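S.K.: Pasting a predicted model and its sequence here:
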Amino acid sequence: MTDLRLTFDEDPEVYDRVRPAYPPQLFDDFSEMLGDAMAPEICEVGAGTGKATESLLNLGAQVTGVEIGASNAAFLRRKFRGRAIEIVHASYESAVLRGGYGATVAATAWHWLDPATRLVRSASLLADHGVLAIIDTNQVESPVDRGYFAASQAIYARHGDHSAVPMPGRAVVPPAFSEVLRTPLFGMPELRRYDWDQTYTRADYQDLMRSYSGMRAMGVERREALIAELGEFIDAEFGGRVTRPLVITLVAARKA
């Protein structure tokens, strides 16, 4: 069976180009949560191609980036050569890490971690009162998409697939919030939301589709037929552009 986590490792350059970064305000808020720590040591889980890493480094942090994919790990080493970062090529569950971090950050990666161990693992790696920060990218229902996502479902169905169901509004409460709320390992979590809509040309949207794990796991012929029909639909009905209504959420809590 294909490990879907490794599908992101197949084309780091395309992933890095088409996947959105994160709102600058999020990292300003995160920096305030860290307090007065100078050059905090941060463990970033599932660093991918560094979509959040750049912002963490810009905070003056010393970053340990844990990345399961060999190609992504090599990409990160090239991208951040000379910066204050160590790349650990391993899964979060198996990585040998020194611990004592001021923060652990998972940016659109928490759902890939083992739910039975991820909170315990994160708490064990944090210094006293260290911060766990879970960032999620949430697609939401909104008129800014001009009806594209509802209208495109028939195309997915013709190809034996479906897209993820958008959240019902912008007041998103991600599953990570209740997960952290229930554990005695962390104090009361904070939840912050950031509107972060992204608009794509047809070609960029097609490449975005190719970056998704579910799409990568499809057979090439079926995937490309679906993506081609979506592109024709975008050109014919939406003027060659698609807007994804997104809300980025930050769930943050201190180690108890």
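M.R.: Cool, the structure landed.

S.K.: use CA for all of it now, contacts and neighbours both
M.R.: Noted.

S.K.: May I ask you to name the longest helix in this structure?
M.R.: helix 220-238 (DSSP state H).

S.K.: Give the other helices and strands that the next helix-or-strand element following that helix contacts.
M.R.: Downstream of helix 220-238, the first helix or strand assigned by DSSP states H and E is strand 241-244. Applying 3 or more C-alpha pairs under 8 Å, 6 or more residues apart in numbering; DSSP states H and E, we find strand 241-244 packed against strand 198-201, helix 202-210, helix 220-238.

S.K.: Minimum distance to Leu56: which of those has it?
M.R.: Of all these, it is strand 198-201 that lies closest to Leu56, at 21.7 Å by C-alpha to C-alpha.

S.K.: Residues touching that closest one, excluding its own?
M.R.: Strand 198-201 is contacted by residues 20, 240-246 when judged by C-alpha atoms under 8 Å, 6 or more residues apart in numbering.

S.K.: Looking at those, which is nearest Asp145?
M.R.: For the contacts of strand 198-201, the nearest to Asp145 is Thr243 (5.1 Å; C-alpha to C-alpha).

S.K.: putting a second one here so we can go through both:
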Amino acid sequence: MPTLEPRRPAAHRARQTAESFGTNARRYDQARPAYPDALVARIAGGSPGPDLLDVGCGTGIAARQFRAAGCTVLGVDPDARMAEAARAHGLRVEVATFEAWEPAGRTFDTVVSAQAWHWVDPALGAAKAADLLRPNGRLALFGHVFEPPAEIADPFAVALRRTAPDSPFVDQPARRPLALYEAAYAGIADQLRATRRFREPEQWRFDWERPYTRAQWLDLLATTGNLTLLRPDQSAEVLRAVGDAIDALGGGFTMRYTTLATTAVRAEEAEE
């Protein structure tokens, strides 16, 4: 299942999709997976201080993990419904796109974006993050790669093409190789280098597994950009096809996740 949005239009311009996840913010919060503890510990443990900005914080899945790791977290998200769900967990959230958000002179020890940086204008995002970081502050951009087994991915792709032939996702292959996602994160590193305001970016990778029942996977699938803009009848038909495929596997399966990160520390001075 793709976790990076289609290239046409550029993801940061696809605002309808970007702001569709709040349709059922509660389901999103319950179904979406958390991030590897090792990733959170590595970011929080290497921070020069506790103040962290979470860009595109959604319902606060990552933000809560960083708070538990000792960080003082402020979230920014363009969807008021997602922000309200995060506030229900006791998080501070301001509603705006990152590009339009006004920091009012505030700076941070760490800026993160979990599963959301592709919604930020690449021409503006990295430079703004550098402006917000204190000396030795880190920018960490990360997300999951979760492509289900072919026995599930193929029926999903067939059902989506049949049910929603005008969807921007129908021309994507049923499963995409990890190398495609790794290339996307390498591209983010190039964006950071282009600002000349960060030290050499690092690429991190975390591999892990999680079992899913039929119900658990369908709940997660319903929160993805593939389905959030479909009519209820279209979404139901796709979910039925995927549910049948999971039933054929015995009612569940093990998902092999890879969480990728591109991260860099702010340079003391712009390089000449």
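M.R.: Yes, it's here. What you see is a predicted model, and the numbers here were worked out from it, not measured in a lab.

S.K.: TM-score for this pair?
M.R.: Remark: TM-score between the superposed chains equals 0.86 [TM-score structural alignment, normalised by the length of the first structure]; 245 aligned residues with a C-alpha RMSD of 2.4 Å.

S.K.: Need the winner for burial among the helices and strands packed on strand 241-244 of the first structure.
M.R.: Among those, ranked by average contacts under mean count of other C-alpha atoms under 10 Å, first place goes to helix 202-210 (a mean of 20).

S.K.: mean deviation of that one from the second structure?
M.R.: Compared with the second structure after fitting, helix 202-210 of the first structure deviates on average by 1.3 Å (mean C-alpha distance after the TM-score superposition for the first structure).

S.K.: so that helix aligns onto which residues of the second structure?
M.R.: The alignment of helix 202-210 of the first structure onto the second structure (TM-score structural alignment) covers residues 214-222.

S.K.: for the first structure, what spans make up the helices?
M.R.: 12-18, 24-34, 53-58, 70-79, 118-125, 148-151, 153-158, 175-182, 202-210, 213-217, 220-238.

S.K.: Is it possible to get those helices out as TSV so that each row also shows distance to Ala256 of the first structure?
M.R.: Below are the helices of the first structure laid out as TSV (distance: least, C-alpha to C-alpha, whole Å):
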stretch	distance to Ala256 of the first structure
helix 12-18	35
helix 24-34	15
helix 53-58	23
helix 70-79	32
helix 118-125	9
helix 148-151	42
helix 153-158	44
helix 175-182	11
helix 202-210	39
helix 213-217	35
helix 220-238	46
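
S.K.: looking at the ones you listed, which is closest to Leu97 of the first structure?
M.R.: Smallest distance to Leu97 of the first structure across the helices of the first structure (C-alpha to C-alpha): 7.7 Å, for helix 118-125.

S.K.: Check the spacing between the residue most central in space within the second structure and Ala264 of the second structure real quick.
M.R.: What sits nearest the mean C-alpha location of the second structure, by C-alpha atoms, centre = their mean, is Gln115, with 0.9 Å. Going from Gln115 of the second structure to Ala264 of the second structure by C-alpha to C-alpha, to the nearest Å gives 17 Å.

S.K.: Now check the first structure for the residue matching Ala63 of the second structure.
M.R.: In the first structure, the residue paired with Ala63 of the second structure is Thr53, using TM-score structural alignment.

S.K.: Tell me, how many residues neighbour that match?
M.R.: Neighbour count for Thr53 of the first structure, taken as other C-alpha atoms under 10 Å: 23.

S.K.: In contact with it, which residues?
M.R.: Counting by C-alpha under 8 Å, 6+ apart, Thr53 of the first structure has contacts 44, 47, 63, 65.

S.K.: which residues touch the second one?
M.R.: Taking C-alpha under 8 Å, 6+ apart, we find Ala47 of the first structure in contact with 53, 65-67, 106-107.

S.K.: go on, the last one?
M.R.: Taking C-alpha under 8 Å, 6+ apart as the contact definition, Gly65 of the first structure lies against 43-47, 53, 85-88.

S.K.: With the flanking residues excluded, which residue is spatially nearest to the alignment partner in the first structure of Arg134 of the second structure?
M.R.: Residue pairing (TM-score structural alignment): Arg134 of the second structure is matched to Ala127 of the first structure. The shortest distance from Ala127 of the first structure to any residue other than its chain neighbours is 4.2 Å, reached at Gly100 (C-alpha to C-alpha, 6 or more residues apart in numbering).

S.K.: Which residue of the second structure is paired with the one you found in the alignment?
M.R.: Using TM-score structural alignment, Gly100 of the first structure sits opposite Thr107 in the second structure.

S.K.: do you know how far Leu250 of the first structure is from Val63 of the first structure?
M.R.: Distance from Leu250 of the first structure to Val63 of the first structure, by C-alpha to C-alpha: 19 Å.

S.K.: Please compute how far the match of helix 202-210 of the first structure lies from its chain's middle.
M.R.: 17 Å (C-alpha atoms, centre = their mean, to the nearest Å).

S.K.: what's the answer for stretch 51-68 of the second structure, then?
M.R.: On the basis of C-alpha atoms, centre = their mean, stretch 51-68 of the second structure sits 12 Å off its chain's mean C-alpha point.

S.K.: Also stretch 18-31 of the second structure?
M.R.: That offset, for stretch 18-31 of the second structure, works out to 12 Å (C-alpha atoms, centre = their mean).

S.K.: for stretch 123-139 of the second structure, same thing?
M.R.: With C-alpha atoms, centre = their mean, you get 19 Å for stretch 123-139 of the second structure.

S.K.: Spatially, and excluding backbone neighbours, which residue is closest to the residue mapped onto Ala109 of the first structure from the second structure.
M.R.: Aligning on TM-score structural alignment places Ala109 of the first structure opposite Ala116 in the second structure. Spatial nearest neighbour of Ala116 of the second structure, chain neighbours left out: Gly56 (5.6 Å); criterion: C-alpha to C-alpha, 6+ apart.

S.K.: Hmm, Ala114 and the one you found touching each other?
M.R.: Yes - with contacts counted by C-alpha atoms under 8 Å, Gly56 of the second structure reaches Ala114, the gap being 7.3 Å.

S.K.: Please identify which of Leu250 and Val63 of the first structure sits among more neighbours.
M.R.: Counted by other C-alpha under 10 Å, Leu250 of the first structure and Val63 do not tie: Leu250 has more neighbours, with 28 against 25.

S.K.: Tell me the spacing between the residue mapped onto the more buried one from the second structure and Val145 of the second structure.
M.R.: When the second structure is aligned by TM-score structural alignment, Leu250 of the first structure is paired with Ala261. In this view, Ala261 of the second structure and Val145 of the second structure are 11 Å apart by C-alpha to C-alpha.
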